[in-house]
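Student: Structure, please.
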Amino acid sequence: MIELTLENFDQEVVEQDKPVLIDWWGESCENCIALMPAVEELSEKYGEQMHFTKFNTSQKGVRRFCIKHRIMGLPVMSIYIKGEKVEELGKDDCTKENIEALIQRHI
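Tutor: Just a heads-up that it's a prediction; the model follows:
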């Protein structure tokens, strides 16, 4: 999985030909950290069909960026196609099964 930053976001999300999954997470979000192994496993399973990335919302200077992308709580899994957010799962809906169904809808 690619670790996103403000510097590589356009290259890794906007300019991708494949659909992109972004795992929005934070260092103090226990649910986010608990989900990581499941998302890594899905990345290995579907990595040929979808570009898997993660964005640490705890990075310095990203608050406005996260608000711009409507990330108000964590965890959030978003699907972007050609730079546009097309669907996302938030908080209680972020289970391995729901994330896999989200991926399958967009590959």
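
Student: From now on I want contacts and neighbour counts done on CA atoms only, so please keep to that.
Tutor: Fine.

Student: Touching, residue 56 and residue 27? I think so.
Tutor: Yes. Applying C-alpha atoms under 8 Å, one finds residue 56 in contact with residue 27, separated by 7.2 Å.

Student: more neighbours, these two?
Tutor: The residue with more neighbours, out of residue 56 and residue 27 and counting by other C-alpha atoms under 10 Å, is residue 56; that gives 16 against 11.

Student: which ones are touching the more buried one?
Tutor: If you count contacts by C-alpha atoms under 8 Å, 6 or more residues apart in numbering, residue 56 has them with 3-5, 24-27.

Student: Can you report how many residues lie near residue 28?
Tutor: Neighbourhood size, residue 28 [other C-alpha under 10 Å]: 11.

Student: Let's see this one next, to set against the first:
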Amino acid sequence: MSLSTVTDETFQELVLDQDKPVLVDFWAQWCPPCHMIVPVLAEIAEERADTLIIRKLNSDENPLTARNYQVMSLPTLILFRNGSPVWTTVGARPKARLLADLDAVLQTADA
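Tutor: Coordinates of the predicted model:
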């Protein structure tokens, strides 16, 4: 499963206006760790398709959105819920750790 892409123009509709939580992967072509995390995110997107949306945003091609959310390093993952960022992490991380962090944030938000 490939991850769907979002741009400066589609960010509002495809991220902020969604009913489900949306994890956005801010990445760039020149960034090796960005490429390392893609298979992990694709697996999570497939496994959690009913509860979580994952999108990719190329920071070089969409600088406005990256700047709006103060993305300084890549990859940066930002979890949005009800149109607001609720969690951010920088750098590639193992799937188990990423899922544990996401679950903790999502469970706290559900409480």
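
Student: What would you report as the TM-score here?
Tutor: The TM-score (TM-score structural alignment, normalised by the length of structure 1) is 0.88; 104 aligned residues with a C-alpha RMSD of 1.5 Å.

Student: mind listing the helices in structure 1 by residue range?
Tutor: Across structure 1, reading from the start of the chain, the helices by DSSP state H fall at 9, 30-46, 63-68, 96-106.

Student: and of these, who's closest to residue 74 of structure 1?
Tutor: Nearest to residue 74 of structure 1 among these is helix 30-46; the distance by C-alpha to C-alpha comes to 7.0 Å.

Student: how much does that closest one deviate in direction from helix 96-106?
Tutor: 50 degrees (axes from the mean of the first three to the mean of the last three C-alpha atoms, to 10 degrees).

Student: Onto which residues of structure 2 does helix 30-46 of structure 1 map?
Tutor: With TM-score structural alignment applied, helix 30-46 of structure 1 matches the range 32-48 in structure 2.

Student: residues near the residue nearest to residue 80 of structure 2 when sequence neighbours are not counted, how many?
Tutor: By the measure of C-alpha to C-alpha, 6 or more residues apart in numbering, the closest residue to residue 80 of structure 2 outside its immediate chain neighbours is residue 22, 5.1 Å from it. Residue neighbour count, defined by other C-alpha under 10 Å, stands at 24 for residue 22 of structure 2.

Student: Let me see the contact set for whatever residue of structure 1 lines up with residue 82 of structure 2.
Tutor: For residue 82 of structure 2, the equivalent position in structure 1 is taken to be residue 82, counting by TM-score structural alignment. Remark: with contacts taken as C-alpha under 8 Å, 6+ apart, residue 82 of structure 1 is in contact with 13-19.
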